[in-house]
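Asker: predicted model, plus sequence, below.
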Amino acid sequence: MQNQQESDLPAKLSQPALRALSGAGYWRLEQLVEVRETEIKKLHGIGPNALKQLRSALEARGLSFAGEITRGN
């Protein structure tokens, strides 16, 4: 199992959101491009604020959740 020091998820994510993502096997933003936002929403501990932070972090790298078009590209 990877440790959190290898994670590049937003540092300000709440602990429940981080636990939900790590419990589902997501440690890096690049992994989220393979999953739809609707699937991430289903994770217990992921709320609107966590989704906003994840979306912003992905967009900052020119990435997006699966099936979404990145704005500005």
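Answerer: Noted; the coordinates are in hand.

Asker: hey, let's count contacts and neighbours off CA atoms from now on
Answerer: Will do.

Asker: host element of residue 49?
Answerer: helix 48-60 (DSSP states H and E).

Asker: ah, wrong one, I meant residue 27
Answerer: Judged by DSSP H and E, residue 27 forms part of no helix or strand.

Asker: next up, a structure to set beside the first:
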Amino acid sequence: MSTNDTRMNKEDEQSDLPKLSNPALRALAGAGYHRLEQLSKTTEKEIMKLHGMGPKSLDPLRRALAEKGLTFADES
């Protein structure tokens, strides 16, 4: 197992993101998002700019955030 594989596995273990498509998960991980709390500090618009994120990925993220009493940051 390479160093990158080890790092990704450790980050995956710590992640509380919902089940998403692999491209969406790679997009979030590549941008440094591994926890819902991190997503609450950014806007949906910013997340949608990530290569690999699609509109279908937003609903599960919104629901997971809401379950923790969180939301995406305001667009303003």
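Answerer: Thanks, I have the structure now. A quick note: this is a predicted structure, and the numbers were derived from the prediction, not measured.

Asker: equivalent range in the second structure for the helix holding residue 49 of the first structure?
Answerer: Matched against the second structure by TM-score structural alignment, helix 48-60 of the first structure falls on residues 55-67.

Asker: and for that stretch, what's in contact with it?
Answerer: Stretch 55-67 of the second structure is touched from outside by 17-21, 24, 36-37, 40, 44, 48, 71-72, with contacts defined as CA atoms under 8 Å, 6 or more residues apart in numbering.

Asker: what do you get if the cut-off is 7 Å, keeping everything else the same?
Answerer: Counting by CA atoms under 7 Å, 6 or more residues apart in numbering, the neighbours of stretch 55-67 of the second structure from elsewhere in the structure are 18, 20, 24, 36, 71.

Asker: how near is the third one to residue 57 of the second structure?
Answerer: Using CA to CA, to the nearest Å, one obtains 7 Å as the distance from residue 24 of the second structure to residue 57 of the second structure.

Asker: coming back round to it: give me the mean distance between the match of helix 48-60 of the first structure and the first structure.
Answerer: For stretch 55-67 of the second structure, the mean distance from the matching residues in the first structure following superposition reads 0.8 Å, by mean CA distance after the TM-score superposition for the first structure.

Asker: give the buried residues for the helix holding residue 49 of the first structure.
Answerer: Counting neighbours by 16 or more other CA atoms under 10 Å, one finds that the buried residues in helix 48-60 of the first structure are 50-51, 53-55, 57-58.

Asker: just stretch 57-72 of the first structure next, same as before
Answerer: Applying a neighbour-count criterion of 16+ other CA under 10 Å, one finds 57-58, 63-65 buried in stretch 57-72 of the first structure.

Asker: closest to residue 23 of the first structure out of those residues?
Answerer: Distances from the buried residues of stretch 57-72 of the first structure to residue 23 of the first structure were compared by CA to CA; the smallest belongs to residue 65, at 18.3 Å.
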